[in-house]
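Peer 1: This is a predicted model, with the sequence first.
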Amino acid sequence: MRELTVVPVPGPGAEDVLIGHDGTAYTGTADGSILAVSSDGDTIRRIGNTGGRPLGLEWLPEGRILVCDAHRGLLTMRLDTGAVEVLADSVDGRRMRFCNNAAITADGTIWFSDSSAKWGIEEWKSDLIEDTRTGRLLRLAVGESEPEVVLEGLCFANGVAAAADSSFVVVAETGTRVLRRVWLRGPHEGERDLFASDLPAHPDNIARGSDGLIWVTYASPTDPALTFLQTKAKPWVKLAVLRAPEHLKPKPKRTVRVAAYDDEGQVVHDIECDATKWHMATGVREHEGKVWLGSLVEPALAWFEV
């Protein structure tokens, strides 16, 4: 069991984490803030505010970061001024409900997830309980303003990562515990398959590390109650659970677990950490042997050494 170093931040729900070349950690919190945390955790500064709920973060050229904002869509933010620009907030004329996570391939194409077409982030449990399967993987080409739907019918589309050579992209499907792959070039170009299946827990964000591996967060172990609701429950049962008080609904267990896969889909690391002081890892970045974690529920980042 690994020990975590917890780094408090001035805001709840530091959901994802992005690491700069100098080791600075960037994260977004529930109040809309984008924060920069020094590598030693001693200095924190606010870069700006999206005016929404930032989730996934990625690097863009020219001193900007890409922000998947659950309320406002796909955004960019300048690191020097905090200025925000909307890249895309709708698909086929309909506003996105739950822009979540992204990856950028070598040609500049942005691949990103929209977790649900019915429920927003405040009701993320409802999408899994109802099993709407309205999640999507989308792509936004350079210079375009209209995203293209690449995969649909996903059970809570979540983290996105690309192959080291940009030959494929992977999207995590939280509800079904699989990682789906779309081949972009090579002998399998255009094909869709499973990168990994029957995962031991529900995956959340995924991201390529400096070690070349695809790191995966497991937000929670499997839950028999949720599995029953998704596979066997009658519609009226699901409706009753949706209307039930929050404390009666299935909820994540208090754990911290991450894994890392090579580009062949083989597990290289499967690491559990002490969840006493920090839990529910939803964001992950490996940088030069240090693994940073974000959490949808914690007002802090955390890290451990590989």
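Peer 2: Right, received. Where do you want to start? Residues are numbered from 1 along each chain as shown.
Peer 1: For the rest of this, base every contact and every neighbour count on C-alpha atoms.
Peer 2: Fine.
Peer 1: contacting residues for Gln83?
Peer 2: Quick fix: residue 83 is Ala, not Gln. By Cα atoms under 8 Å, 6 or more residues apart in numbering, the residues touching Ala83 are Gly48, Met77.
Peer 1: Val237 now?
Peer 2: Taking Cα under 8 Å, 6+ apart, one finds Leu229 in contact with Val237.
Peer 1: ok, second structure coming up, stack it against the first:
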Amino acid sequence: MDRPTALTPLRYVDVGGRGPEDVVADAHGRVLTGVEDGRILRVDGLAEPKAEARVETLAETGGRPLGLELLPENVLLVCDAERGLLRVDLTDGTVRVLADSVAGERLRFCSNVVALSDGSVCFTVSSRRHPLEHWIGDLVEHTATGRLLRLAPGNDTPEVLLEGLQFANGLTASADGSFLVVAETSAYRLTRYWLTGPRAGRSEPFVENLPGMPDNIWRGTPDGPIRVALAGPRVPPLDLLHRATPAVRCAAARVAVHAPFRPTGTIGVLAVDDTGRVLQHLTRRHSRFRMVTSVCETGGRLILGSLWERGLAVCEAPVPK
């Protein structure tokens, strides 16, 4: 991995709600996000340096929206940590539940979603043990209960493609649609799951030993780079704890979920290609905008989302090499 490049902030935009966890850009350069109180927001004017950003509410999920996937005809897929996989009509705000259980088990922590060309939808579940409000417990306990699921067209019950993932998070497809890339946050890696070809149904490491914890993934165009938000740097004591016995990790997790938490000031964004080569590593230490959980690009700017903050950060977007 080449030497990191500075991640340069340009402005901060308050969106009027806490925790804009994922960000996606539409064809008009507007950014959609979901906040803690359940609202789906659209923010316009972020790439205009002197313009006042305009924030409008498009829908309310009635839960806690996380990962988003924008579809044609003004439709948004939403991974809701409380309600499951949702379909939101952005023209009238109608919300429909596509899936809220798998094999009789309630979906309690849906994380990110991607739509495939065959009409199916794949999405991740970060943890089967810890809910969103106790996310740090899963990172500490290292439960390996994350899943990759697929919902076929016309079905309301997903199938499990892959399980045993360490806090499954961001998700995107390769340019040719032959595989998926899944972020495993607490394993500091990206994993490839093959959809087609002789290795279909198998998984393998795609990029390992990342410099931080990968969160949501953004790909603006099929031939564009895969951008990965790094929610925080590697934590050596946490790496050491992950090698402890399950009983020790479980006890540590019980403490962690009740302990005060404040994210570090180190944030980052990676750009990766379909071969797993890291094209760019943007980072900033002592950042006032903390816990970057998502990134998208619009108007030549990078837009950063955060589970922690009450707004979005607009940054320079150096071209990946």
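Peer 2: Right, received. Where do you want to start? This structure is a prediction, so every number in the text was calculated from the model and none was measured.
Peer 1: Report the TM-score for the pair.
Peer 2: Put the two chains on top of each other and the TM-score (TM-score structural alignment, normalised by the length of structure 1) is 0.94; 305 aligned residues with a Cα RMSD of 1.8 Å.
Peer 1: any idea how far His281 of structure 2 is from the closest residue to Val95 of structure 2 other than its chain neighbours?
Peer 2: Excluding the flanking residues, the one nearest Val95 of structure 2 by Cα to Cα, 6 or more residues apart in numbering is Val88, at 4.6 Å. Noted for Val88 of structure 2: a distance of 34 Å to His281 of structure 2, by Cα to Cα, to the nearest Å.
Peer 1: same question, Arg87 of structure 2
Peer 2: 33 Å.
Peer 1: do the same with Asn112 of structure 2
Peer 2: 22 Å.
Peer 1: more crowded one of these two?
Peer 2: Each of Asn112 of structure 2 and His281 has its neighbours counted (other Cα atoms under 10 Å); Asn112 has more, 33 against 22.
Peer 1: circling back: in structure 1, which residues correspond to the helix or strand the residue nearest to Val95 of structure 2 falls within?
Peer 2: Taking DSSP states H and E as the criterion, Val88 of structure 2 maps to strand 84-89. Aligned by TM-score structural alignment, strand 84-89 of structure 2 falls on residues 73-78 of structure 1.
Peer 1: what's the average per-residue distance for the strand holding Val88 of structure 2 once overlaid on structure 1?
Peer 2: Average distance, strand 84-89 of structure 2 versus aligned residues of structure 1 after superposition (mean Cα distance after the TM-score superposition for structure 1): 0.6 Å.
Peer 1: Centre of the chain to that strand, how far?
Peer 2: 16 Å (Cα atoms, centre = their mean, to the nearest Å).
Peer 1: quick one, helices of structure 2?
Peer 2: Using DSSP state H, the helices of structure 2 run over residues 135-141, 236-241, 246-256.
Peer 1: Turn these into CSV, including distance to Arg285 of structure 2.
Peer 2: Shown next, in CSV, are the helices of structure 2 (distance: least, Cα to Cα, whole Å):
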stretch, distance to Arg285 of structure 2
helix 135-141, 22
helix 236-241, 17
helix 246-256, 24
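Peer 1: can you tell which of those is closest to Glu309 of structure 2?
Peer 2: helix 135-141 (16.3 Å; Cα to Cα).
Peer 1: The closest one corresponds to what range in structure 1?
Peer 2: Going by TM-score structural alignment: helix 135-141 of structure 2 matches residues 124-130.
Peer 1: How far does that stretch sit from its chain's centre?
Peer 2: That offset, for stretch 124-130 of structure 1, works out to 16 Å (Cα atoms, centre = their mean).
Peer 1: Same check on stretch 177-197 of structure 2?
Peer 2: 13 Å.
Peer 1: Quick one: residues contacting Gly146 of structure 2.
Peer 2: Gly146 of structure 2 neighbours (Cα under 8 Å, 6+ apart): Thr124, Val125, Ser126, Ser127, Arg128, Glu163, Gly164, Leu165, Gln166, Phe167, Ala168.
Peer 1: what does Ala59 of structure 2 give?
Peer 2: Arg39, Ile40, Leu41, Val88, Leu90, Asp92, Gly93, Thr94, Val95.
Peer 1: Now, of those, which are buried?
Peer 2: With neighbours counted by 16 or more other Cα atoms under 10 Å, the contacts of Ala59 of structure 2 contain buried members at Arg39, Ile40, Leu41, Val88, Leu90, Gly93, Val95.
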